[in-house]
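In: Pasting the sequence and the predicted coordinates here, then a few questions.
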Amino acid sequence: MATPKTLRTCKQGHQYYKSSDCPTCPICEKLKEPASGFLTLLSNPARNALLYYGIDTIEKLAEHTEKEILALHGIGKASLPAFKKALEEAGLNFKIN
């Protein structure tokens, strides 16, 4: 049986329905999505992980090894193809150990 959804209001005043205890407002999350750049290719958890660590440009991503990026909470192997494609398009690569 599905958990009933309850009406909630976030700090920004957005109203939304949610069935879990997660406090994340889906409207705020949608507004945070970048309009362009490599971050648009990523899931919210992956994008948030990079932004938390100040990795907001493809050049900053290239300063890290693949292993360092995969060690970040929120980043999984599914993100690697998007990272590699974006790096390649910019003429960059992950840092070598």
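Out: Cool, the structure landed.

In: use CA for all of it now, contacts and neighbours both
Out: Fine.

In: Could you pull up the residues touching the residue nearest the centre of the chain?
Out: The chain has Arg47 as the residue nearest its centroid, 1.8 Å off, counting by Cα atoms, centre = their mean. Contact analysis of Arg47 by Cα atoms under 8 Å, 6 or more residues apart in numbering lists Leu39.

In: where's Tyr17, which helix or strand?
Out: strand 15-18 (DSSP states H and E).

In: structure B:
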Amino acid sequence: MYTVSYDPEDDFLLGVIAVPARKALKKEKINSLEKLSDYSEKEILQLHGFGKNAMMKLRDHMKEHQMCFKEA
């Protein structure tokens, strides 16, 4: 029997963006769409692990949840 420690923050954006981008958000303590909406797209793209593809997926995901990035 294996014991697995479960961290619900690790599930944030699971299946939406790749692991490097998710780790970049976790490093910045961004663990909800509400916190993410406090950042501009430009600020997020500057994080190590984020690229245009991850940003496109993230933008679409936020739009589906009636959220958006702050204006630059």
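Out: In hand now; what should we look at? Note that this is a predicted model, so its numbers are computed, not measured.

In: whereabouts in the second structure does the strand holding Tyr17 of the first structure align?
Out: For strand 15-18 of the first structure, there is no aligned range in the second structure, judged by TM-score structural alignment.

In: Which secondary structure elements does that strand sit against?
Out: strand 6-9 (3 or more Cα pairs under 8 Å, 6 or more residues apart in numbering; DSSP states H and E).

In: Counterpart of the residue nearest to the centre of the first structure over in the second structure?
Out: Mapped onto the second structure by TM-score structural alignment, Arg47 of the first structure lines up with Arg22.

In: Just the terminal-to-terminal distance for stretch 64-72 of the second structure.
Out: Start-to-end span of stretch 64-72 of the second structure (Cα to Cα, to the nearest Å) is 21 Å.

In: Enumerate every residue touching the residue mapped onto Leu45 of the second structure from the first structure.
Out: Matched across to the first structure, Leu45 of the second structure falls on Leu70, judged by TM-score structural alignment. Leu70 of the first structure makes contact with Gly76, Lys77, according to Cα under 8 Å, 6+ apart.
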